[in-house]
Structures are given as C-alpha cells and as structure tokens.
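Asker: Just a sequence and a predicted model for now, questions to come.
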Amino acid sequence: MGLLGTHHVAIIASDYARSRHFYTEVLGLRVLAEHFRAERQSWKLDLGLPDGTQVELFSFPDPPSRPSRPEACGLRHLAWRVADVAASKAALEAAGVSVEPLRVDEFTGRRFTFFADPDGLPLELYETGV
C-alpha cells in the first residue's frame, strides 16, 4: 500500500468564525487557503502545520452533534507533537483554554495533556521534544 504519512484531518465546526479563530489564533495553524462553497453554503479552510500535515476546517448548515464522551466509537482524539508540553499548556491556558493536568504515558514515559476545541473535539498535546 505504501502509506507515507497523514496528509490532513477534516473537522466540521458548528460556528465557523469561532473555530477559525481557535485554530488560527489560539493554536497558531497557518492559513493555506480559504474558500466559500456557495452550492453547499459551506466554508473550507485549509490550515498547515510545520511538518506539512494539514487540517481542513469546514462549516455546514446545522451539522449534527457527535458524541465524544463517554468514549464513543470512532475517532477518539487528534494529537499534536510539541517540544515542551508544559509550555504549550501554559500558552493555551493564557488564551483562556481549559487544559487537563499533565500526565505521563505509562509506556513511553512522555508527557501529554488534553483539551478541547470549541465544539468539544478532544485534542491532545504529546511531548516529543524537538
């Protein structure tokens, strides 16, 4: 099959402006492209991370909610690598984002934490160093 990595993750937002602000201003993802698709009454925002991975942020009229807690079947969470999870946690909290206490992965010994996007999508920061 030859998979080479993750190209993108797609997220549907209930409030496009609020989520756009969160992903660009709070998390600092770079805007690659932004388009309004009139036939769908939908925005599509392509965001980039330094390693080339992309996040596609969509809006659709009245999207149904997705259960995430208790643990629902399907995608559990989205995790991002960071060099210093404590510094990243502090930056999120300074921006008003509620972040869980730091934990240590029992198998790798690496530190991590969880927070949520404006729609409650669980997001993880996983410390990998540089």
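Answerer: Cool, got the structure. Residues are numbered from 1 along each chain as shown.
Asker: rest of the way, CA atoms for contacts and neighbours
Answerer: Noted.
Asker: burial measure for the closest residue to residue 52 other than its chain neighbours, as a count.
Answerer: With Cα to Cα, 6 or more residues apart in numbering as the criterion, residue 52 has its nearest non-adjacent residue at 7.5 Å, and that residue is residue 7. Residue 7 has 10 neighbouring residues, counting by other Cα atoms under 10 Å.
Asker: ok, residue 7 - contacts?
Answerer: Residue 7 makes contacts with 52-54, as judged by Cα atoms under 8 Å, 6 or more residues apart in numbering.
Asker: Most neighbours among these, which one is it?
Answerer: Using other Cα under 10 Å as the neighbour criterion, residue 54 leads the contacts of residue 7 with 20 neighbours.
Asker: adding another structure so you can compare the two:
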Amino acid sequence: MTAVLKAIHHVALICSDYARSRAFYHEVLGLAIVREVYREARESWKCDLEVSPGVSLELFSFPSSPPRPSYPEAQGLRHLAFAVDDIDAAIRRLSSHGVTCEPVRVDEYTGKRFTFFADPDKLPIELYER
C-alpha cells in the first residue's frame, strides 16, 4: 500500500506571549523567520519559522486563548521533537539561554540519545540525536 502522507509540512502552536515565544523559537532555538504578519481582524500574530527545507513551525497569538489543559501523558499531541546532530552542543546552547533540559536518556530500541525541555508555555519539546 502506498502512503498517502509524504512528510510533515508544518506544526502550529498557539502561544500565551507572542514576543516571548517568538524570541524563544527564533533566538534560542535558532529557527529562521520566513514570514511574520499581524492579522488585525483577529488581533493575532502569525510567524512562520523554518525548521528544515519544506517544514515549518507556525507560531500564533490569539487574545484570551485558554492554557494547555494537560501534560504529555494525556490523549492528543504528546510532544514536539526536533532532530539534532549533536545533543550535547544543543543542550549547551539551550543552557546558555537559561533553558533547563532533562537528563539525557538513550532510546532502548534505537540506541539514540534524547532529552526534553519546555518552551515558554511549558509545551514539551524533545531533542533527538540523529
């Protein structure tokens, strides 16, 4: 059977503080800003950040959006994972910006190293070493 889905095109996040989250994803994580627009009718910012060629992270702000109701073990999206070439270098970069990562673990099935940290809205993010 041929897969219908070919790749992840984008992931969309709604943040509580647009400026803080924009700085985190752009300055701390180093994602390039492709497009940023203010949508006056919605009182909302939308920022497209490039994760890799053809894959983006859409960052949204909306007035009075409710907080995330649960943690990663609840039903629904568990976490967002990014591939990195050198997990130790990535952790050092995050640490230099005051971001705390969990201790590095090893995937028992792949032997690859990974860790978790939280974005400004406490959304869980994983770094997975290639």
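Answerer: On my side now, so go ahead. Keep in mind that this is a model prediction, so the values were computed, not measured.
Asker: What does the residue nearest to residue 52 of structure 1 correspond to in structure 2?
Answerer: Structural correspondence for residue 7 of structure 1 with respect to structure 2 (TM-score structural alignment): residue 9.
Asker: for residue 125 of structure 1, same thing?
Answerer: By TM-score structural alignment, residue 125 of structure 1 lines up with residue 127 in structure 2.
Asker: Distance check, that match against residue 55 of structure 2.
Answerer: Per Cα to Cα, to the nearest Å, residue 127 of structure 2 is found 16 Å from residue 55 of structure 2.
Asker: same thing with residue 24 of structure 2?
Answerer: Applying Cα to Cα to residue 24 of structure 2 and residue 55 of structure 2 gives a distance of 18 Å.
Asker: repeat for residue 38 of structure 2
Answerer: 21 Å.
Asker: Equivalent analysis for residue 118 of structure 2, please.
Answerer: According to Cα to Cα, residue 118 of structure 2 and residue 55 of structure 2 sit 21 Å apart.
Asker: now swap in residue 130 of structure 2 and tell me
Answerer: Residue 130 of structure 2 is 17 Å from residue 55 of structure 2, by Cα to Cα.
Asker: ok, average deviation of the longest helix belonging to structure 2 from structure 1?
Answerer: For structure 2, the longest helix by residue count, based on DSSP state H, is helix 87-96. Mean deviation of helix 87-96 of structure 2 relative to structure 1 after superposition (mean Cα distance after the TM-score superposition for structure 1): 0.9 Å.
Asker: What residues in structure 1 pair up with that helix?
Answerer: Counting by TM-score structural alignment, helix 87-96 of structure 2 corresponds to 85-94 in structure 1.
Asker: Contacts for that stretch, please.
Answerer: For stretch 85-94 of structure 1, the surrounding residues in contact (Cα under 8 Å, 6+ apart) are 26-27, 82, 98-99, 102, 111-113, 125-127.
Asker: Just give the nearest non-adjacent residue to the residue mapped onto residue 51 of structure 2 from structure 1, would you?
Answerer: Under the alignment by TM-score structural alignment, residue 51 of structure 2 pairs with residue 49 in structure 1. Residue nearest to residue 49 of structure 1 in three dimensions, not counting chain neighbours: residue 29, with 6.0 Å by Cα to Cα, 6+ apart.
Asker: Can you give me every residue that contacts that neighbour?
Answerer: Residue 29 of structure 1 makes contact with 23, 47-49, according to Cα under 8 Å, 6+ apart.
Asker: Check which helix or strand the match of residue 125 of structure 1 maps to.
Answerer: Taking DSSP states H and E as the definition, residue 127 of structure 2 sits inside strand 124-129.
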